[in-house]
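Participant: okay, structure incoming, though there's no sequence with it:
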C-alpha cells in the first residue's frame, strides 16, 4: 500500500482518483487543488507518489513538479492531462514526472502507471 497525494483543481476529479486509488489498495493522505497547495501538502505528508493535474489556477502542475523535484529529487509523480495536452505532457516529463495518464481515467491505466513507478 502506498501513500498518495492527489492534485487536481476539480473536486470531482480528485474524488474519482481517490476512489480508484483506494480500490487499488492505496491510501490518499492528502489532496490539493493547485500547485501551491500541492507543494505545501507534499512537504507535510511526504507521499510515496503524486497524481498531478497539469492545468490549474495559481500554479500549474508543471511548475509544481519542478518545485517538488527541486526539494525532493526522488519524488514519484504521475501527470494527469486532458486530451490535446501532449506538448504539456512532454514538458511535465522533462520537469521530472515519471508517467502520465489521460482523462477520462480508467482504473487499469491508473494501476499500470502506479505499478510502473512503485516497482
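Facilitator: Good, I have the coordinates. Just so you know, these numbers come straight off a predicted model, no measurement behind them.

Participant: CA atoms for contacts and neighbours, from now on please.
Facilitator: Will do.

Participant: distance of residue 94 from residue 77?
Facilitator: In this view, residue 94 and residue 77 are 12 Å apart by Cα to Cα, to the nearest Å.

Participant: among these two, which residue is more densely surrounded?
Facilitator: Taking neighbours as other Cα atoms under 10 Å, residue 94 and residue 77 compare with residue 77 leading, 27 against 13.

Participant: the more buried one and residue 101 touch, don't they?
Facilitator: No: the pair residue 77 / residue 101 is not scored as a contact, 11.0 Å apart, by Cα atoms under 8 Å.

Participant: this is the comparison structure:
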C-alpha cells in the first residue's frame, strides 16, 4: 500500500525534488504546501499518513503548523526538515511532537530510510 505524504516546503525546487524522490519510491504525494497555513488546511482535507515539514517558512513556520496539526490529530506523523544550524528548533519540534527530523541537504536514501520507519 502506498503511503500518502503531504510535502510542506516553501522552496519550490525542494518541494518538487521531494515529490520526485517520494513518488519514484512508491509513496503517493497527496499535496504540496508552501507554508504552515496551507499545511494545516491540506492536512485536514487530505488526511496524509506522513507529513514532511520544513521548519523555516513564511506566513506560518513549521513549528506553529506542527502544533496546530497535532491539536487536530494527536497521532499525526510529522517529520521535520531543517537546514544545518537549526538544532534548537529541531529539539523544539521533537518536544512539540514531531516523530523525526531530517537535516538538509540530505541524500535520497536517508529520506527513504527515515520515512520507512513510519
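Facilitator: Nice, I can see it. Since the model is a prediction, treat every value here as computed from it, not as a measurement.

Participant: helices along structure 2, start to end?
Facilitator: 12-24, 36-46, 62-72, 87-96, 108-115 (DSSP state H).

Participant: quick check: chain neighbours aside, which residue is closest to the equivalent of residue 3 of structure 2 over in structure 1?
Facilitator: With the correspondence set by TM-score structural alignment, residue 3 of structure 2 lines up against residue 2 in structure 1. Once flanking residues are discounted, residue 2 of structure 1 sits nearest to residue 26: 5.0 Å by Cα to Cα, 6 or more residues apart in numbering.

Participant: residues near that neighbour, how many?
Facilitator: 17.

Participant: and residue 100 of structure 2, by the same measure?
Facilitator: Residue 100 of structure 2: 18 surrounding residues under other Cα under 10 Å.

Participant: could you find the closest non-adjacent residue to it?
Facilitator: residue 79 (4.9 Å).

Participant: with residue 63 of structure 1 instead?
Facilitator: In space, residue 63 of structure 1 is closest to residue 35, 7.2 Å off (Cα to Cα, 6+ apart).

Participant: residues in contact with the most centrally placed residue in structure 1?
Facilitator: In structure 1, the residue lying closest to the centroid (Cα atoms, centre = their mean) is residue 51, at 1.5 Å. Contact analysis of residue 51 of structure 1 by Cα atoms under 8 Å, 6 or more residues apart in numbering lists 4-7, 77-80.

Participant: rewinding a little: count the residues that sit near the residue nearest to residue 100 of structure 2.
Facilitator: Around residue 79 of structure 2 there are 25 residues (other Cα under 10 Å).

Participant: residue at max distance from the center of structure 1?
Facilitator: Most peripheral residue of structure 1 (Cα atoms, centre = their mean): residue 84, 18.0 Å.

Participant: and that one, how far from residue 104 of structure 1?
Facilitator: Residue 84 of structure 1 is 12 Å from residue 104 of structure 1, by Cα to Cα.
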